[in-house]
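Student: Got a predicted structure plus its sequence, pasted below:
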Amino acid sequence: METIKVNFENRIDMEWIEQGAEIIKRGGVVAFPTETVYGLGADALNQDAVKKIFEAKGRPQDNPLIIHVADADLSAFAQEIPGKAQELMDKFWPGPLTLILKKTDLIPMETSAGLDTVGIRMPSNETAMLLIRASGCPIAAPSANISGKPSPTNFRRCVEDLDGRVDMIIGDGSSIVGLESTIVDYSVHPPRLLRPGYITYDDLLTVDHEIVYDEAMTRADEKEIPKAPGMKYRHYAPKAPLTIITGNEGKVEKRILALAENYQNQGKVVGVLAPKEREKMYNKENIRFISLGSEKNSSEIARNLFEGLRTFDDLNVDVILAEGFSEKGVGVAIMNRLKKASGFNIIEV
């Protein structure tokens, strides 16, 4: 397949948006930017088009898709919208929030992975909204990468993964959030936070104090169909095995340097992921150090996380050692992604 590739550097070109929309209307697949990460989109109401998403990504068929809409009227897609869910929509849409609701029969089972629920969100990215409106349908869109790899937050990474696999790739710069959307399940009572994100648990509680969060509930076992993406399979993972080291800052630094030396003695190339405050500590000739930004700015760290993990692939490291981050605010989402990228391989010191 020859992939059409277009990157809006200075302004959005509606001719390319219309071409992308025509591809989606014909049942094709288009990668496009959102404020969270880049998405891989197809007509959410066309079961054959949705199957192409799974094929392009190598995504398991029991991993449900989120549908992206440009209109807050969800009556065609959701059986009902609880009052507090509507309040969250009013406050945070358009933006990085997905709500899981009981679906109508209009949503194919291929989109919902056989579940009677569907995740819905309205992105704030202008290119995404224009594409959805021009397509005239909700767009089902997981992250635009090969399944399991760190999600792409720029045009180049989409091309790396999907060139020749999809009909079109549209870019418009780097994602401003850098983490997938927060997901709240309103098909159950009390509602549950299934995936933390840029909109934090505390943000959600300002609207609905009944929302519950239990980290164990963000994972599904092997026999269970996950209600949201990222719950069951190894996600966000670079090629090299990743270990997280958490605890007292001084002890964390010493343990990382000791582990790095041990791996180097085995002839392995070591990567270290940490805040920029530790650059002098880790930026040594025999360590591939990547800074995610200041530990005082969790939004910066979130925005750079996936690109940092993918850069380790570029550097061909054999192992990655990552400092843990404070699990407050957006830090909960950062650690959620890091833990899943590591396969929950965590050392506490």
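Tutor: Cool, the structure landed.
Student: contacts, neighbours, all on C-alpha from now
Tutor: Fine.
Student: what about the strands in the stretch 1-150 of the chain?
Tutor: 4-7, 30-32, 39-43, 66-68, 97-102, 117-121, 139-140 (DSSP state E, counting those that start in this stretch).
Student: Of all the ones you listed, which one is nearest residue 233?
Tutor: In terms of C-alpha to C-alpha, the element of those nearest to residue 233 is strand 66-68, at 16.3 Å.
Student: put this beside the first:
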Amino acid sequence: MALITDSNEAVRILKSGGLVALPTETVYGLGANALDEQAVAKVFKAKNRPSFDPLIVHVASVDQARLIAEVSDEAAELFERFSPGPLTLILPKKQIVPDLTTSGHTTVAVRIPNHPITLEVIRNSGLSIAAPSANPFGYTSPTTAAHVIEQLGDRIDAVLDGGPCEVGIESTILELTATPKILRLGGLTLESIQESIGNVNIESSSSNPKAPGMLSAHYNPGVPLRLFESLDELLAQYNSVNKSSIGLLIMGDGPSGINIYNLSTSENDLEAASRLFTGLHQLKTKGFSEIWAHYLPEKGLGRAINDRLKRAAH
């Protein structure tokens, strides 16, 4: 695998049917031409991803989205309000999109990422780019180029280094049914969506997923993760065990040390989200046999963080 900084090289690889890990504001995505079934098959193989789990297609504009999907007025308004950004919409697909990209569904997941380098790659290539998280299926998502290299190694052609991801958790996935449904909590909060379109249901688990991130077990950090209801409950248990083998992932006014990763001492959920996967990666890399974490307040980005922790601990 090559570590590259030239977006033109990424364009060349993608147009030739190769795989490039691309930076986005959420996590690094494993990019391939979404309309090239052979390239898409390489994504599934590199990630060891089951074929029933559909991919998100990244585009640079609403006009480009219309080339691959039926974009209603409501969908266009949501794109205009929240994109580029961490919103993915489930839309009726056009025939040009291979069934493998959508795992056989008649819908396709579409988003406009908020990262200048990847938007440049999409525009300069003219491609719609399928880009699930650039990591082995079911494991912790990568938020730096180093995470991609560590997890995927030579399974892909290149990683385009765009620095650390600003949001740090995946996009929110929304299906515009009669009562809109969130299929995956993510970087756009429930509150923001409700302010825009009113009542929204949350349907975030399925064994036959219409969108990524819906399986009950996901985001595995590679060591057992134990969850507590609160920081106080975690610390009460922690004080009575052998601390040397346990890494702590906490938020707020807690202890510090080599085995403790604090997502945000000021309890800022934006900061916590941006540091979540990095914290899990670091604690695993330090060799702890177990990671302990606690739920955050169930509001704002705390909902999406709790969702990731719950699936990682499953």
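Tutor: Sure, I can see it. Computed from a prediction, not measured in an experiment: that's the story for all the values here.
Student: What would you report as the TM-score here?
Tutor: The TM-score (TM-score structural alignment, normalised by the length of the second structure) is 0.95; 313 aligned residues with a C-alpha RMSD of 1.6 Å.
Student: sorry, back to before: residue 127 of the first structure is nearest to which of the strands of the stretch 1-150 of the first structure?
Tutor: Nearest of these to residue 127 of the first structure, taken as C-alpha to C-alpha: strand 30-32 at 7.7 Å.
Student: List of residues touching that closest one?
Tutor: Applying C-alpha atoms under 8 Å, 6 or more residues apart in numbering, the contact partners of strand 30-32 of the first structure are 20, 23-24, 38-42, 127-128, 144, 158, 166-171.
Student: thinking again about what came up before, would you turn the strands of the stretch 1-150 of the first structure into CSV with mean neighbour count and distance to residue 52 of the first structure?
Tutor: CSV is the format used below for those (neighbours: other C-alpha atoms under 10 Å; distance: least, C-alpha to C-alpha, whole Å):
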stretch, mean neighbour count, distance to residue 52 of the first structure
strand 4-7, 17, 16
strand 30-32, 29, 10
strand 39-43, 30, 8
strand 66-68, 26, 15
strand 97-102, 25, 22
strand 117-121, 27, 18
strand 139-140, 28, 11
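Student: can you tell which of those strands is closest to residue 56 of the first structure?
Tutor: That would be strand 39-43 among the strands of the stretch 1-150 of the first structure, by C-alpha to C-alpha, at 8.9 Å.
Student: so that closest one corresponds to what in the second structure?
Tutor: Counting by TM-score structural alignment, strand 39-43 of the first structure falls onto residues 29-33 of the second structure.
Student: How far does stretch 136-147 of the second structure stretch from one end to the other?
Tutor: Terminal residues of stretch 136-147 of the second structure are spaced 11 Å apart (C-alpha to C-alpha, to the nearest Å).
Student: nope, stretch 67-86 of the first structure is what I was after
Tutor: End-to-end distance of stretch 67-86 of the first structure: 17 Å, with C-alpha to C-alpha as the criterion.
Student: Let's check: the centremost residue of the second structure is which one?
Tutor: Taking C-alpha atoms, centre = their mean, the centroid of the second structure lies closest to residue 170, which sits 2.7 Å from it.
Student: Helix, strand, or coil at the counterpart of it in the first structure?
Tutor: Aligned by TM-score structural alignment, residue 170 of the second structure pairs with residue 180 of the first structure. Assigned with DSSP: H, G, I helix; E, B strand; the rest coil, residue 180 of the first structure falls in the coil class.
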